[in-house]
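> just a sequence and a predicted model for now, questions to come.
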Amino acid sequence: MLKFSALAVSLLACTSDTRDLERKIDALSTRINTLEARVGAGARAQPPQRPRRPEPEPKDVFAVSIEGLPFRGPADAPITIVEGYEYACPACNVARQSVKQTFEKYGDKVRVVYKPYIVHPDVAIDSSVAVCAAHQQGKFDAMDTAVWEKAFGTRDFSAAKLSTVAAETGLDMARYTKDLPSCRQSVMQHHAELEGFGQGATPTFYINGRYVVGASPAKLHAVIDQELALAEERISAGTSKADYYATWVIGKGLKKFEPKS
């Protein structure tokens, strides 16, 4: 509350009507109290929150294409995990350990397919393109590991650095250079497809088509357990292991994410 002694003295000098002076002071005090209340309310007000990005429902199954993509694990595993990832993403680096734990727990019941999704286009596109070019020469595993260790590890994703890594990995550099344009197109196509399924962050996993954000092993394994029980039931009923993903995920999955209004 502001003090009014000086103001009161000034007003006394201007008027002999004490009651008029009191009315003026009361009115001024009321106005100041109102202003203080408004300022206090403004200080307590929270900034408007950004609308939450729509995400798929946990039970949604998406027909995520995997043709031509690198993978680890048996081709006929009942569980196919597609990882939407990039090489400039720290959480994707952490997810490597989660994937390792998943293989340790489930063995040949899972395969992991690696599909590019770019969150940091200024630095992450070229590394995914370089790994794609290595995959064309059958050296995905070696180049994937090398990019994590030598590019992500030093935060150097320049074309020169990636070429050096490719050469050190033993790639045919003439073919590597030749394959870069088509690989760039492929990377962006994969990105666009995953974006169409509602992906907005990395890493995001699609476990037999089911959308899971983040790299928590417990979260991943909970969905794997559900899908594995379902897959084993369907395989026992006659679906071949080799055709399981094509039949139940590609054939019956959603082709696009449609947010609910």
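Arrived safely, thanks for sending.

> going forward, measure contacts between C-alpha atoms and count neighbours the same way
Noted.

> show me where the stretch 51-200 of the chain has helices.
90-106, 121-136, 140-146, 159-168, 173-196 (DSSP state H, counting those that start in this stretch).

> which strands and helices sit next to the fourth one?
Going back to what we said before, that points to helix 159-168. In terms of contacts (3 or more C-alpha pairs under 8 Å, 6 or more residues apart in numbering; DSSP states H and E), helix 159-168 is packed against helix 121-136, helix 140-146.

> in JSON lines, list these along with mean neighbour count.
Below are the helices and strands packed on helix 159-168 laid out as JSON lines (neighbours: other C-alpha atoms under 10 Å):
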{"stretch": "helix 121-136", "mean neighbour count": "22"}
{"stretch": "helix 140-146", "mean neighbour count": "18"}
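
> got JSON lines for those helices, with distance to D20 too?
Converted to JSON lines, those look like this (distance: least, C-alpha to C-alpha, whole Å):
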{"stretch": "helix 121-136", "distance to D20": "71"}
{"stretch": "helix 140-146", "distance to D20": "85"}
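
> for the ones you listed, which one sits closest to L21?
helix 121-136 (68.7 Å; C-alpha to C-alpha).

> neighbouring contacts of that closest one?
Helix 121-136 has contacts (C-alpha atoms under 8 Å, 6 or more residues apart in numbering) with 70, 86-88, 116, 118, 140, 143-144, 147, 157-159, 162-163, 166, 171, 176, 179-180, 183-184, 187.

> second structure follows, compare the two:
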Amino acid sequence: MSRNNPARTKSRATSARNDTARRLRPGGNKKFLAGLALFAAVCLLSLAVFQMLGAEDSDASAGTASTDPRFAELAKVARRDAADPLALGRVDAPVVMVEYSDFQCPFCRTFGRKIEPELIARYVDQGVLRIEWRNFAIFGPESENSARAAWAAGQQGRFWEFHNTLMANAPEKKNTGELTPERLAELAAQAGVADMAKFRADQQSQAAAAAIGKDAAEAYALGASSTPTFLINGRPVLGAQPVEQFAAVIEAARAAAEQAK
């Protein structure tokens, strides 16, 4: 299966990072900015690890996922918030996979359509894995539209239903003009979002913008530059790798969690 090439997404990531910076410039939420600065400082060591691992071959041994102390800081990114509407699985699952993704990314669609359902059946449904979605909207205005809609669906407990509906119906090319707020509202209705007036208000709200900005800032602070990017108990996995690659890292992380009890 094809993988992401971080060099190809560098210019897009830089542009998106600049957009995020403009949205978060002084004069906005000062408390949030202070928290973001602290978070970035905590992640300095993780940044070096993340960039180093980005150059590794995707088939590198998963055994180090459970033992390498360099991943300890990255593991702290998992929020384990029982009220998180963008998370799936037990809050106390031994393994947490944080997923930084963009609904317009073709590799993200491959993962969402073909790989993630297998991981859900094999690990989430068995109480082993928790998935925490982060909106990493790096490919332009329709990525942000989609992220806003996904967040709004989550406010009514339908994030994952919307996620699956959008993944199944997203255009194969980026920024075609199809993923308008109106089209996304149609998909939300198909996904079972009940209160469409609330959905539309949430979709356009400052709260949605803040949540999306926070997720993107977290990804950039960690050194992520392409989608999809994953942290599995702190171990970075880049791109829509084969399901067995994910399974190997999850199994190693589960073994380490059991051993640490």
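Noted; the coordinates are in hand. Remember, it's a predicted structure, so these values are computed and weren't measured experimentally.

> hmm, back to that, out of the helices and strands packed on helix 159-168 of the first structure, flag the one nearest Y106 of the first structure.
When these are compared (using C-alpha to C-alpha), the closest one is helix 140-146, at 20.1 Å.

> and the closest one, how far from the second structure on average?
On superposition with the second structure, the mean distance recorded for helix 140-146 of the first structure (mean C-alpha distance after the TM-score superposition for the first structure) is 1.6 Å.

> for the first structure, which segments count as strands?
Ranges of strands in the first structure, per DSSP state E, are 71-72, 79-85, 110-116, 204-207, 210-213.

> quick one, which of the ones you listed is packed in tightest?
Ranked by mean neighbour count, those are led by strand 79-85 with a mean of 26 (mean count of other C-alpha atoms under 10 Å).

> tell me the angle of that strand relative to helix 90-106?
170 degrees (axes from the mean of the first three to the mean of the last three C-alpha atoms, to 10 degrees).

> tell me, strand 79-85 of the first structure lands on which residues of the second structure?
Under TM-score structural alignment, the alignment places strand 79-85 of the first structure onto residues 95-101 of the second structure.

> mean deviation of that stretch from the first structure?
Mean for stretch 95-101 of the second structure is 0.6 Å (mean C-alpha distance after the TM-score superposition for the first structure).

> thinking again about what came up before, looking at the helices and strands packed on helix 159-168 of the first structure, spot the one closest to Y206 of the first structure.
Y206 of the first structure lies closest, by C-alpha to C-alpha, to one member of these: helix 121-136, at 18.9 Å.

> can you lay out the strands of the first structure as a markdown table showing distance to V123 of the first structure?
Shown next, in a markdown table, are these (distance: least, C-alpha to C-alpha, whole Å):
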| stretch | distance to V123 of the first structure |
| --- | --- |
| strand 71-72 | 23 |
| strand 79-85 | 13 |
| strand 110-116 | 13 |
| strand 204-207 | 19 |
| strand 210-213 | 22 |
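
> tell me which of those sits nearest to I235 of the first structure.
Nearest to I235 of the first structure among the strands of the first structure is strand 79-85 (11.7 Å), distances taken as C-alpha to C-alpha.

> what packs against that closest one?
Looks like strand 79-85 of the first structure contacts strand 110-116, strand 204-207, helix 217-236 (3+ C-alpha pairs under 8 Å, 6+ apart).

> just put these in TSV and tack on distance to K24 of the first structure.
Listed next are these as TSV, based on distance: least, C-alpha to C-alpha, whole Å:
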stretch	distance to K24 of the first structure
strand 110-116	72
strand 204-207	66
helix 217-236	67
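
> can you say which of the ones you listed is nearest to H191 of the first structure?
Taking these one by one with C-alpha to C-alpha, strand 110-116 is closest: 5.9 Å.

> that closest one vs the second structure, average distance?
Per aligned residue, strand 110-116 of the first structure averages 1.1 Å (mean C-alpha distance after the TM-score superposition for the first structure).

> any idea which of the helices and strands packed on strand 79-85 of the first structure gets closest to D76 of the first structure?
Counting by C-alpha to C-alpha, D76 of the first structure lies closest to strand 110-116 out of those; the figure is 8.2 Å.

> quick one: that closest one aligns where in the second structure?
So strand 110-116 of the first structure sits over residues 129-135 in the second structure, by TM-score structural alignment.

> which residue lines up with M188 of the first structure in the second structure?
In the second structure, the residue paired with M188 of the first structure is G213, using TM-score structural alignment.

> brain fart, T164 of the first structure
Mapped onto the second structure by TM-score structural alignment, T164 of the first structure lines up with E186.

> repeat for Q101 of the first structure
Per TM-score structural alignment, the equivalent position to Q101 of the first structure in the second structure is E118.
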